[in-house]
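# show me how the following folds:
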Amino acid sequence: MYIFSQLLPKLGQAFTLNLGEELAERRLVFTAFTPPVDARERYTLAAWLSAHLAFQVAEWHEIAQWYGFESVRGFSEGVSAFSPEDLYSNLAGARLAASLIVGGQTKTQEMYNTAMETALRQALTQLAAQPAQITRFQFDMLDGRWWNSQRRVPEKYLVLHRNYQMGDDRLPTAIPGEIMPLLPLSLPHCWRGIQLSTLAQLQLWPSEDMAQLPPPAHYYSEKDFAALAEQARLQDEKTQNH
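Got it, this is the predicted structure:
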């Protein structure tokens, strides 16, 4: 919602939206272009472009957590980095939010919150979500494979299995022995012939405290995410095998 609220009034203009530091200075850089004449089309384009960028911000958060970001100083967030459900659930959230925006459910914060609660319940029903008791049982079945119940937050290897895949064309992390088909989720990269990547870019510029993040030549962008995630995967594999 925040990105959309800042983008819609300026759609088609060149401007930069600063999102603050997260191991790097996060900047959304928008390019100048001729937006659709129709107000409804401008609104829809802004909604999907915002979702596209919001998911990239979520991807960066996973990377930043692994490379040493701390929202509370002294409290490592490495345990949460690339956890199996994170980016799939973030992608689902981005899709739901965009759908509510396009559907006109954002006139007030209360309207949006109510609509999102309804949309989440519907999505969970479609995904055959299970009661808490069954969910806890399934978590217990993954103890020792996906997580270690003998460890506590913030110990990094409380989480034993991670999903380092980047990108907004995703399947949920497969659970061993699961017979239900995996539901793919994705975001559009093109709207009415317009490539969304040509309209805006998330740029990650060097900051004063980058922890273990290697400094980029100029700045990081979505194109660098897969390589940073793969480096993290290789390091985790090496550490866990020793």
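
# going forward, measure contacts between C-alpha atoms and count neighbours the same way
Fine.

# pull the number of nearby residues for Gln201.
Look at Gln201: counted by other CA atoms under 10 Å, it has 19 neighbours.

# tell me the SS of it?
Classification of Gln201 using DSSP: H, G, I helix; E, B strand; the rest coil returns strand.

# list the contacts of the spatially most central residue of the chain.
Centroid-nearest residue in the chain: Ala58, 2.8 Å away (criterion: CA atoms, centre = their mean). Each residue near Ala58 by CA atoms under 8 Å, 6 or more residues apart in numbering is listed here: Leu87, Asn90.

# now it: how far from Leu196?
Here Ala58 is placed at a distance of 17 Å from Leu196 (CA to CA, to the nearest Å).

# now do the helices in this protein.
2-7, 39-66, 86-102, 109-126, 132-141, 225-240 (DSSP state H).

# to Gly78, which of those lies closest?
Nearest of the helices of the chain to Gly78, taken as CA to CA: helix 39-66 at 4.8 Å.

# run the angle between the closest one and helix 225-240 for me.
Inter-element angle recorded for helix 39-66 and helix 225-240: 30 degrees (by axes from the mean of the first three to the mean of the last three CA atoms, to 10 degrees).

# here is a second sequence; please produce its structure as well for comparison:
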Amino acid sequence: MSRSFFRPFYAVALFSLLAGCSSSTWQTHAVPSSNAVAEMLADGQASSQQWHLDESRFPQVTVPQNVRPCCAFGDMQKVKLGPVPVPFFRLNNVVGIEDIGPHKFASGIYHYTPSSSSVLDHGGSENNGILYTAKGGFIDLAHVRDTADDTMGLFFEILANLGKVHRIELPAELGPRYIEMKAFDASQLTEEQKWSVAAHLAARLAYFKAESHEIAQWHGYASFSGWPETISAYSLEDLYSNMLGAKIALQLIQTHKMLSEVEYNQNVSLWLNATLEELGIVTKSQSKEVLAAVDGKWWDSQESIPNKYMVLQRHYSLGDRQAPHLLTPELLGDRFEELQPLARSTATVISLPAYAESLELDHIAKLVLEIEPSYEGTFSHIPEHIWAKRIEHPQFPIIAQYAKRQDSQELIAIGVDDE
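So this is what the prediction gives:
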């Protein structure tokens, strides 16, 4: 589920629009190596990686400070502001392939891309939402885009500091959040190998940043005071969507299709749509049918946002291998006959490599989350030695399992079977 689901409340979120839509553009250039020029002059065959980037001219791209607002899991949900229902309002979250707009790095609530800069058949906003795919389950487009942008935002800084002790500050949530890079001998790596290691580190750490956000939401972090986001924590489509974004950005970095912001935006747009097609995106109306089929099992249409248990099914399996939640014949029973073929699809499991160029990436850099005193009470169900000083990303799956246990107890208490 989206990390922030305030799309209908533009007035409340105006400052996010102003902050999120401003970003420094970047542009760097691949400089041909002397060997490449010599081969060209001698009519030789072009070979790969025959160029380098001048480190002094690396763009100052940073991790975006805001996440994209989008939607809560479900369709046409009711909304409450405090104890008061919003009358005659339902939140329409679902999009189809024809609705998806061009990507914009670090986009805020709204950003317009003109058709002249778009590689799609239209310009406009990103128009994020959720959709269903036969092999990837539900996909939250805001999560895909956010983690792609975080990967891009981390890459050049990681590349410039590879092999050194270095700290990359990230936006705080439950407390300070940062990446700790460790020293190692990088002198034996070629420029191509350094590029590869930095790319894989950026994708991996951007994904673990998304995991840390799921933890933060469960433990009470909210983008806006008074609007709880526990409903979003560990939502079943979140992390698969985040990992898709990391993998798309990793592909663009490895193939050098991101040397300017325009090039990056255009290629994310192309790869996002192509990835959704490969996963078997269904029509908007079919996505709505699937949401109706799992109403009462994965979500409860009788509850209102932001009630935590409007969402009934969550995904607590953190880590670098992600499998989607798919529709099954058992979920359908004897209902929704038209969805039966979709319920027999095979899942596409995705992962991020733990090694690059024979280096174990978690030994090179870790994402760290520290807990401020104001949030310590939300960790009372977890042994203190696990979280008291700092939490490193290899510990995130442990934290999630304690959340799963607590949620199960709460669901049983309100008479809901979470199996």
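
# circling back: looking at the helices of the first structure, which is closest to Gly20 of the first structure?
Ranking the helices of the first structure by proximity to Gly20 of the first structure (CA to CA) places helix 39-66 first, at 11.4 Å.

# what span of the second structure is the closest one aligned with?
Mapped onto the second structure using TM-score structural alignment, helix 39-66 of the first structure spans residues 191-218.

# average gap between that stretch and the first structure?
Superposed on the first structure, stretch 191-218 of the second structure shows a mean distance to its aligned partners of 0.9 Å (mean CA distance after the TM-score superposition for the first structure).

# distance to Glu155 of the first structure added to the helices of the first structure, as a markdown table?
Listed next are the helices of the first structure as a markdown table, based on distance: least, CA to CA, whole Å:
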| stretch | distance to Glu155 of the first structure |
| --- | --- |
| helix 2-7 | 32 |
| helix 39-66 | 13 |
| helix 86-102 | 18 |
| helix 109-126 | 30 |
| helix 132-141 | 18 |
| helix 225-240 | 13 |
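
# which one of those lies closest to Asn148 of the first structure?
Closest to Asn148 of the first structure of the helices of the first structure, according to CA to CA: helix 132-141, at 9.7 Å.

# how about the closest one, aligned to which bit of the second structure?
Aligning helix 132-141 of the first structure against the second structure (TM-score structural alignment) gives residues 284-293.

# what count of nearby residues applies to the equivalent of Leu160 of the first structure over in the second structure?
In the second structure, the residue equivalent to Leu160 of the first structure is Leu312, according to TM-score structural alignment. By other CA under 10 Å, the residues close to Leu312 of the second structure number 24.

# what lines up with Leu183 of the first structure in the second structure?
In the second structure, Leu183 of the first structure lands on Thr348 (TM-score structural alignment).

# and Lys80 of the second structure, that one's in a strand?
Yes: looking at Lys80 of the second structure with three-state DSSP, it is inside a strand.

# my guess is it contacts Pro228. True?
No: using CA atoms under 8 Å, Lys80 of the second structure is not in contact with Pro228, being 11.4 Å away.

# overlap of the contact sets of the two?
By the contact definition CA under 8 Å, 6+ apart, Lys80 of the second structure and Pro228 are jointly contacted by Pro306.

# brilliant, that's me finished.
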